[in-house]
Every structure is written in C-alpha cells, then in structure tokens.
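# just coords:
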C-alpha cells in the first residue's frame, strides 16, 4: 500500500481529517521552556490562548529517532511512503527526514519513500497532500503520485499577510522601528515565497485593501487554471478568512474554496490574525477535484 505522511507544516481541518487516510509527524511547540508535541500534547486552542496572553512560542523539529520509528512501521508492513514536508528553507525537518532516508538506502534499498519539499507551508502543503491522497484513492502508482507531487510543489502560489506586525518583531523578522511605523500607519505586508526565502511583495494600508490585494495576486497567477480548489487559512480569525473567501468567489466564479486554520508551528511565527491563500498556478497533468 501507499501511505501519506504529513508534518506540522500542513494545515488540517475536519473535512481533511475525515476524508483522508494519512499519518502525522509532529514538530514541537516550546512555551515557557517546556516542549509539547503538536496536536498530541498541545492543541491549537491552547496555543492561541497562550499567544493572547502575550507569550512568544518557538518551535522544534522532530528528532531523527521519532522519524525513524515512524518510517520503520511502514517498512515492516511492506508499504511505500510519500512524505509532504515543511519547506527546507524555514525548517530543518526536511533535512532530518532526508538524513534518516539516506541510512535506509544502505540498509533497506527496497524501501520506497518519496520526500516532497512543499517549498512553503500551510495550505500550500495541504494542497499537495490532498492531491497525493486523491491519487492514492484513485489507484495511481507510487511513481505516478510522487512525480505529480514534485511537479505540484513547484507550481504553487501562496500569499499571506499578518494582522499584527508585533509578531514579526518578536520573532526577529522585522525591526522594532519598522514594526512601530507599520502599526502607526496601519500597513500590512503581502508576503510570498521564492526558491530561497519569504519576502514582502507589497505593503498595503488597511485590512480590507490587503485582502483585496491577496485575491488580486492569486487571481492573476492562477488565471490559466481557475477550476480548482483554492485554500484559505487563518490564525484564530475565521472572519478574516471568510472576507478573503467572499472576494475570491466574486473574482473567480469557477473556484471552489475551503477554509483551514494555520497549524500550531506556523501560527507561532505568523501571529494571531494571519491569513494565507494558495492554489496551483498551472494545470497539472493529473488533477483530481476533491469532493
């Protein structure tokens, strides 16, 4: 059998949990010098509460031992495995998994594992995982699925914004001066990714304007492939995600949309009120519309 594994970089919701068969490799959240496994020892609600109290969480990648334990179960079952992992430019998780897989090449060369770098995170990783899961259900081969997943990872667009610049200041991603000026002017950044880093494409004044800009960006980049699933994610601010969803449906009538919540690991860095939108920017050879 082919098994899908995702890590804490991919967002989940009730629909995703109920529809797909997958395994989860958790990263850890660190609060008050204590370490908690994502979803197993700390919930999103508990994390959001801590953040509202002004606490600044940090994160930690899975240990090589926990990765090996997870993979060993599937190797012994004779399964093939596809892992969708958090972007290697923002987390060491991918490298840790790759190191474990390098050991398997020598000791168990017959064990087939595809490690997919999602090249971002949040709902971009979720989009890749959804197509992997759909292709598994449809009976595609390991090679067909892994090849398509790699292609999808390089043809994704994701844009996000933060509601409170103080989270970027606290995390060392923005200077205190820039954070103060941005807050005073009610300026919100539009953040995207390239091959190496997160970067700010634009700054926009006002919440409604920044959401309009998010939709404009994703509409432009997906203009050749609009009959697909667009995913929206948020950090404890569903009303913000619904504003983006409403604009997206108005601008792209053929689009199907779905709302998720940022997982704990990325929420810890984006901050409360953050919103992201993601979609494929080109039609793939194989695309299964999820229902």
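Looks like it came in fine. All figures in this text were calculated on a predicted structure; none of them were measured in a lab.
# For the rest of this, base every contact and every neighbour count on C-alpha atoms.
Will do.
# residues of stretch 272-291 that come out buried?
272-282 (16 or more other CA atoms under 10 Å).
# tally of neighbours for residue 253?
Applying other CA atoms under 10 Å, we find 11 residues neighbouring residue 253.
# repeat for residue 121
Neighbour tally, residue 121, other CA under 10 Å: 26.
# thought it was touching residue 12?
No: with contact defined as CA atoms under 8 Å, residue 121 does not count as touching residue 12 (11.7 Å).
# All the strands of the stretch 1-150 of the chain, residue numbers only.
Counting by DSSP state E, counting those that start in this stretch, the segments of the stretch 1-150 of the chain that form strands are 2-7, 23-25, 28-31, 34-37, 58-60, 80-85, 113-117.
# Can you say which of the ones you listed is nearest to residue 255?
Nearest to residue 255, of all those, is strand 80-85, at 24.3 Å by CA to CA.
# residues contacting the spatially most central residue of the chain?
The residue lying closest to the centre of the chain (CA atoms, centre = their mean) is residue 122, at 1.7 Å. Neighbouring residues of residue 122 by CA atoms under 8 Å, 6 or more residues apart in numbering: 9-11, 233, 262-263, 266, 276.
# Against that first model, consider the following:
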C-alpha cells in the first residue's frame, strides 16, 4: 500500500509541486488586517509581501490540533498509512498540535499507521525533505526506508539566508530596534542559518554583492556532493535575484537541479520581502 506524505504550508511547495508529488499539505494561519487566512489557500504570499511593503505587520499561528484531527481522520478511515513531516518545532507549535491530534485519532483508529517527524527545517529546505519522501513513497518504499531517508535529509539540510530589511526581523523579535536601525543605515546584510531547528545569526556583511559571494563560499565549505543534489532557493518576491543566485551556483558547482520557489506567507510574514534563502545537503545525497 502506498504511503501518503503529509506536510504543512511552511514547506513552501507550490500547488504544482504538491500535485506532482502527490503531497497533502495543511495550511498555517496568517493574520492580516484583523482577518485570518489560510496560508497558500485563501491568501497568497504576494498579497502578504505587498501589505508588508505598505507598512502592515502580519502575524501567523500554528495549525490547530482540530485541523490536524480532521486531516488525519480522512486517511485513518481509509486505513492509508501516512508520514507527516513537520515544520521545525523550534519555530512553530505545529508539530506539537499534530502530536495532540495523533493521540486523539489513535483512540478511535488504533491500528492506523501514522508517523510524525519533526524535520527541524523550514521553507524549501523543509520542502526538499518532503519531496524526497514523496518520491520514495511513489516508488513503493517502506515506511521504515522513507523515515530513514527523511531523517537523513532533515539532519543534513543546510539553511543559509539573508533578509533585505532588518526591520522585519526586528518586528519578529530577532534583532533589536537599534540593531535594525544601524544595520539599515550602514547597508549591513545579515547572514543567518538554522541550527537544530533554531534561527541563528551567522555573519554580518556590508553590501549585497558580498552577501551572494559569501553564500556561495559557505556552500562550498559545508556542501557535499553538490553536483548530484537538488538545491533549493526560496525568495521573498524577488524571483530575478533568486535566478541570478541560481546561475552563480550552476557556474561554480555545475549543479543541474535547482528548485526556486517563493517563500510562503507563514514564513514570509516574519522574514519580509527581499529575503533570499539557500538550501543544500552537507553530506552525500541519498
């Protein structure tokens, strides 16, 4: 029996991706102008970025246990085995909501097979883990094999990103007001990464061109078997910049497979327009 791969909207996969790889994704909630929307379903990332450029400060909330319960019961009733790969528990309570719902559903469907994995990943870094799991599921791999490969990809997924305006990180509590002001004044571009699921400042660089070069340097330092990987780039409504970075990566590392997606509303609401994020494995591709 084919295993159904589940994800949430923080994986930043497009509807085309979800359809192609037969992934079922549940949306986080985006709050904008006192109204609630479903990330990627009833509000687009573009709408959120435009609102932020106009001075709005959208907020987000995790997927609720009741929403997960509804999703899980859909598959439990059909006895379809499922693997839910979750957005990092260090950045959202969505994973915890899923665990609460799992307990409730298992009381009525004790024999239903559900595995939940905290990927400790975000955006397309998370999305790449989900896609690899979905590929294996379509090939008829066992739950144990998919779990093993998913955990491997999640553990070895590097997240390197920069934001266009420190003001958005200030609003999200990531930097102080003075740091945001000084950084913007001096055109300082912060480089950040994800470590054990948490957002961690990495370096401060002055000037955009130096940032792109440094991102590639870090990729060279940390990456492994880059030529044979699927590399991920996500962007905050700056597709042209993302494609330029992709071309630099192709030239430097002879990478053939680069996936470029827009950062969705749930993550974009905190990172802001202009964000560029780069994802790759620091170990051999499996």
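That came through fine. Please read these numbers as outputs of a predicted model, since none were measured by experiment.
# about what we covered before: among the strands of the stretch 1-150 of structure 1, which is nearest residue 169 of structure 1?
strand 58-60 (13.8 Å).
# which part of structure 2 lines up with that closest one?
The aligned range for strand 58-60 of structure 1 in structure 2 is 59-61, by TM-score structural alignment.
# mean per-residue distance, the matching stretch to structure 1?
Taken over the aligned residues, the distance from stretch 59-61 of structure 2 to structure 1 averages 0.5 Å (mean CA distance after the TM-score superposition for structure 1).
# starting at the chain centroid, how far to that stretch?
15 Å (CA atoms, centre = their mean, to the nearest Å).
# Likewise for stretch 138-153 of structure 1?
Distance, centroid of stretch 138-153 of structure 1 to centroid of chain: 19 Å (CA atoms, centre = their mean).
# Return the set of buried residues in it.
142, 145-146, 148-150, 152-153.
# Is it possible to get a markdown table of the residues you listed that adds distance to residue 107 of structure 1?
What follows is those, written out as a markdown table (distance: CA to CA, whole Å):
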| residue | distance to residue 107 of structure 1 |
| --- | --- |
| 142 | 21 |
| 145 | 25 |
| 146 | 22 |
| 148 | 28 |
| 149 | 26 |
| 150 | 25 |
| 152 | 30 |
| 153 | 29 |
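# Quick check, residue 214 of structure 1 in contact with residue 159.
Yes: Residue 214 of structure 1 is within contact range of residue 159, at 6.3 Å (criterion: CA under 8 Å).
# shared neighbours, those two?
190, 277.
# Can you tell me which of the buried residues of stretch 272-291 of structure 1 end up in strands?
275-280 (DSSP state E).
# got the residue ranges for the helices in structure 2?
Here structure 2 has its helices, by DSSP state H, at 15-20, 45-53, 65-76, 94-108, 123-138, 143-155, 166-171, 177-185, 208-222, 239-253, 265-271.
# For the fourth one, buried residues please.
By neighbour count on 16+ other CA under 10 Å, the buried set for helix 94-108 of structure 2 is 94-102, 104-106.
# Equivalent analysis for the fifth one, please.
If you call a residue buried by 16+ other CA under 10 Å, then helix 123-138 of structure 2 has these buried ones: 123-137.
# quick check, nearest of those residues to residue 165 of structure 2?
Closest to residue 165 of structure 2, out of all of the buried residues of helix 123-138 of structure 2 and judged by CA to CA, is residue 123, at 18.7 Å.
# is it true that residue 132 of structure 1 touches residue 2?
No: the criterion here is CA under 8 Å, and residue 132 of structure 1 misses it with residue 2 at 9.8 Å.
# which residue packs closest to residue 255 of structure 2, ignoring adjacent ones?
Spatial nearest neighbour of residue 255 of structure 2, chain neighbours left out: residue 227 (4.5 Å); criterion: CA to CA, 6 or more residues apart in numbering.
# Sorry, slip of the keys, the one I care about is residue 4 of structure 2.
Per CA to CA, 6+ apart, closest to residue 4 of structure 2 is residue 82, 4.7 Å.
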